[in-house]
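**Student:** Give me the fold of what follows.
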Amino acid sequence: MSGHSKWHNIQAKKGKVDAKRGKIFTKIGKEIMVVAKMGGSNLEANPKLRDVVAKAKAANMPLDTIQRAIKKAAGELESVTYEEIVYEGYGPSGIAVIVEVLTDNKNRSASNVRHGFSKYGGNMGSNGCVSFMFQKKGEIIVEKNDSLDEDEFMMMALDGGAEDFISEDEVYVITTSPEDFGSVRENLEGNNIEFLEAEVKRIPDNYTAIDEETAVSFQKMLDMLEDDDDVQNVYHNAEFPEGFEG
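**Tutor:** Model (predicted):
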């Protein structure tokens, strides 16, 4: 794994995420519905649903909101059928970008995503144009605290099946294969570990450093894409300048 500080990029958007918490809950709720419809609404029998519920809890999503999404998927409440689509392309200065969408209208989504790319100096590409630059990995982020001994915690994570363990200034970043993510997460939960983030995501093999001017333009592009109700996740390989606030 690269020694690049993943938490630096996470911190850069944390304030924005906090400000859009209601929208975040809506997006996670859609994800819960899709996973529950595919694998059933029983948490014990659907490991992917357990993973998404853990992601929801890490985002401080209320329990009744989680349960409502599961009930919708189970047919107990009126629901919408969503299609999963992945768009790929380039931001300003050739930044690799992947946009994951859950939508009930793919024409609307394609138009909105294409506009988000083009408005700020990017362009949407064909399937596969940048996805080879990313790997799907489970990532669990835990805040450092005095009660958590670093060496013991590292051994707990690695012995539980984690691929990598990185200690950063404020957090520990635990990386797993997608297949082992659920078991590693559940093992840590069983040891009363709380997460800042816990999900399977696309992690770039290498990061591209960008200057302040490019960062400003690219952040506007990210904000526009992430504000779209159909967009679930946006992944990229940009490394923002140290101290960039957006």
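**Student:** Going by C-alpha atoms from here, please, whenever you check contacts or count neighbours.
**Tutor:** Noted.
**Student:** which residue is nearest the middle of the chain?
**Tutor:** Closest to where the C-alpha atoms of the chain average out (Cα atoms, centre = their mean) is residue 201, at 5.2 Å.
**Student:** In a strand, that residue, correct?
**Tutor:** Yes - assessed by DSSP: H, G, I helix; E, B strand; the rest coil, residue 201 belongs to a strand.
**Student:** Pretty sure it sits against residue 140.
**Tutor:** No - Residue 201 is beyond contact range of residue 140, at 10.3 Å (criterion: Cα atoms under 8 Å).
**Student:** Identify each buried residue in the helix or strand residue 173 falls within, please.
**Tutor:** Using DSSP states H and E, the element containing residue 173 is strand 171-176. Across strand 171-176, burial judged by 16 or more other Cα atoms under 10 Å covers 172, 173, 174, 175, 176.
**Student:** Determine the set of other helices and strands touching it.
**Tutor:** strand 134-143, strand 164-167 (3 or more Cα pairs under 8 Å, 6 or more residues apart in numbering; DSSP states H and E).
**Student:** Can you name the residues that contact residue 118?
**Tutor:** residue 124 (Cα atoms under 8 Å, 6 or more residues apart in numbering).
**Student:** Are we agreed that it is in a strand?
**Tutor:** No - looking at residue 118 with three-state DSSP, it is helix, so not inside a strand.
**Student:** So which residues make contact with the helix or strand in which residue 226 is found?
**Tutor:** Assigned by DSSP H and E, residue 226 belongs to helix 212-227. For helix 212-227, contacts defined as Cα under 8 Å, 6+ apart pick out 91-93, 113, 116-117, 119-121, 231-234, 240-241, 244, 246.
**Student:** now do stretch 230-246
**Tutor:** Residues contacting stretch 230-246 (Cα under 8 Å, 6+ apart): 8-9, 12, 27-28, 95-103, 109, 202-204, 206-212, 215-216, 219, 222, 225-226.
**Student:** now those residues: which count as buried?
**Tutor:** 8-9, 12, 27-28, 95-103, 109, 202-204, 207, 210, 215-216, 219, 222, 225-226.
**Student:** I'd like the structure of this one too, to check against the first:
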Amino acid sequence: MAGHSKWNNIKRRKGAQDAKKGKIFMKHAREIFMAAREGGGDPEMNANLRLAVDKAKSDNMPNDNIDRAIKKATGNLDGVNYEEFTYEGYGPNGVAVMVTVLTDNKNRTAAEVRHAFNKNDGNLGENGCVAFMFNRKGYIAIDRSQTDLDEEEFLLEVIEAGGEELETSEEQYEVYTEPEDFTSVQSELENNGHAIITAEVTMVPTTYSQLDEEGVGKMLKLIDALEDNDDVQEVHHNLDADEEVLEKLS
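**Tutor:** Purely as a prediction, here's the structure:
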């Protein structure tokens, strides 16, 4: 899974932009709505809802907004029927892309996603065309400066908590888990006093596509176009970009 840090840096870059645009709360609200509708409105009894709420809170979504989304879902609000779909395709130079959407109009969203691909040197593919290049994993990033444990000590702690793999950078420890173990591993690390930067169940690439600066610029435009769509919840990809290039293009 080497290279995930670079991929996650691109996600953080986009997350900051989405927050400035004011769209991220709406995306969180939809995710909370779906989780509550499918599994009930109690986060203690609904792991998917608990994860959605935690993600929303990490982006400073107000509690009133979170409660409103849960109440709408559990109140069987008439006229609201969101469905989740995943679209797969290729970005510039063959970068693998998976797009998760929540929509009340599949035809509209499919057309808009296809348009975003076509307009930005990509193309929408068939289901399964790139899914094999990703694994669904729990991902937890820990602020390394806030722990006294060295890498070997922390690895033992991760193993005891049920984690699957550990990667280390100067700034952080990155823990990977099986999706079903994610919540328990996160709780164990939190209980041990570690400062968690990011915690999510996501799609992690098994291989990466390296592009030059021009290619990275095109790929970032495609990501922008997709994430500007209100129905798009997540954009997963296997772009590997140097920090210097990302900084220059930000």
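**Student:** Quick check: TM-score for this pair?
**Tutor:** After superposition, the two chains reach a TM-score (TM-score structural alignment, normalised by the length of structure 1) of 0.92; 244 aligned residues with a Cα RMSD of 1.9 Å.
**Student:** one step back: I'd like the list of the contacts of helix 212-227 of structure 1 that fall within helices, please.
**Tutor:** 113, 116, 117, 119 (DSSP state H).
**Student:** If any of the residues you listed are buried, give me the PyMOL selection for them.
**Tutor:** To isolate the buried ones among these in PyMOL, judged by 16+ other Cα under 10 Å, type:
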select buried, resi 113+116+117
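**Student:** Please tabulate the ones in helices among the contacts of helix 212-227 of structure 1 in TSV, including the columns distance to residue 183 of structure 1.
**Tutor:** Converted to TSV, these look like this (distance: Cα to Cα, whole Å):
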residue	distance to residue 183 of structure 1
113	34
116	37
117	37
119	42
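**Student:** Residues contacting the longest helix anywhere in structure 1, please?
**Tutor:** In structure 1, ranked by residue count with DSSP H as the criterion, the top helix is helix 21-39. Residues from elsewhere that reach helix 21-39 of structure 1, judged by Cα under 8 Å, 6+ apart: 17, 42, 45-46, 48-49, 52-53, 56, 61, 65-66, 69-70, 72-74, 81-82, 102, 229-232.
**Student:** Pull out the buried residues from the residues you listed.
**Tutor:** Among the contacts of helix 21-39 of structure 1, those scoring as buried are 17, 48-49, 52-53, 56, 61, 66, 69-70, 72-74, 82, 102, 230-232 (criterion: 16+ other Cα under 10 Å).
**Student:** which ones among these are found in helices?
**Tutor:** 17, 48, 49, 52, 53, 56, 66, 69, 70, 72, 73.
**Student:** Out of those residues, which is nearest to residue 167 of structure 1?
**Tutor:** Set against residue 167 of structure 1, the nearest of these by Cα to Cα is residue 17 (23.1 Å).
**Student:** quick one: residue 45 of structure 1 and residue 74 of structure 1, what's the gap?
**Tutor:** Per Cα to Cα, to the nearest Å, residue 45 of structure 1 is found 14 Å from residue 74 of structure 1.
**Student:** swap that for residue 35 of structure 1, sorry
**Tutor:** 11 Å.
**Student:** Next: residue 234 of structure 1.
**Tutor:** Residue 234 of structure 1 is 28 Å from residue 74 of structure 1, by Cα to Cα.
**Student:** do the same with residue 230 of structure 1
**Tutor:** 21 Å.
**Student:** what does residue 204 of structure 1 give?
**Tutor:** 35 Å.
**Student:** With residue 129 of structure 1 instead?
**Tutor:** Counting by Cα to Cα - residue 129 of structure 1 and residue 74 of structure 1 are separated by 37 Å.
**Student:** With residue 180 of structure 1 instead?
**Tutor:** Residue 180 of structure 1 is 27 Å from residue 74 of structure 1, by Cα to Cα.
**Student:** Number of residues surrounding the nearest residue to residue 151 of structure 2 once chain neighbours are set aside?
**Tutor:** Take residue 151 of structure 2 and drop its neighbours on the chain: the residue closest to it by Cα to Cα, 6 or more residues apart in numbering is residue 168, 7.5 Å away. As a burial measure, residue 168 of structure 2 scores 15 neighbours (other Cα atoms under 10 Å).
**Student:** So residue 168 of structure 2 sits against residue 154, correct?
**Tutor:** No - judged on Cα under 8 Å, residue 168 of structure 2 makes no contact with residue 154 at a distance of 10.2 Å.
**Student:** secondary structure class for the residue of structure 2 most remote from its centre?
**Tutor:** Of all residues in structure 2, residue 78 has its C-alpha farthest from the mean position, at 29.3 Å, by Cα atoms, centre = their mean. Classification of residue 78 of structure 2 using three-state DSSP returns coil.
**Student:** Now do it against residue 72 of structure 2, distance only.
**Tutor:** 10 Å.
**Student:** Same question for residue 19 of structure 2.
**Tutor:** 23 Å.
**Student:** just residue 215 of structure 2 next, same as before
**Tutor:** 42 Å.
**Student:** Which residue is the nearest non-sequential neighbour of residue 136 of structure 1?
**Tutor:** In space, residue 136 of structure 1 is closest to residue 202, 4.5 Å off (Cα to Cα, 6+ apart).
**Student:** So that neighbour is in contact with residue 137, correct?
**Tutor:** Yes - shown here, residue 202 of structure 1 and residue 137 form a contact pair, counting by Cα under 8 Å, at 6.2 Å.
**Student:** got the angle for whichever strand or helix holds residue 184 of structure 2 vs strand 134-143?
**Tutor:** Applying DSSP H and E as the criterion places residue 184 of structure 2 in helix 182-191. Helix 182-191 of structure 2 runs at 10 degrees relative to strand 134-143, counting by axes from the mean of the first three to the mean of the last three Cα atoms, to 10 degrees.
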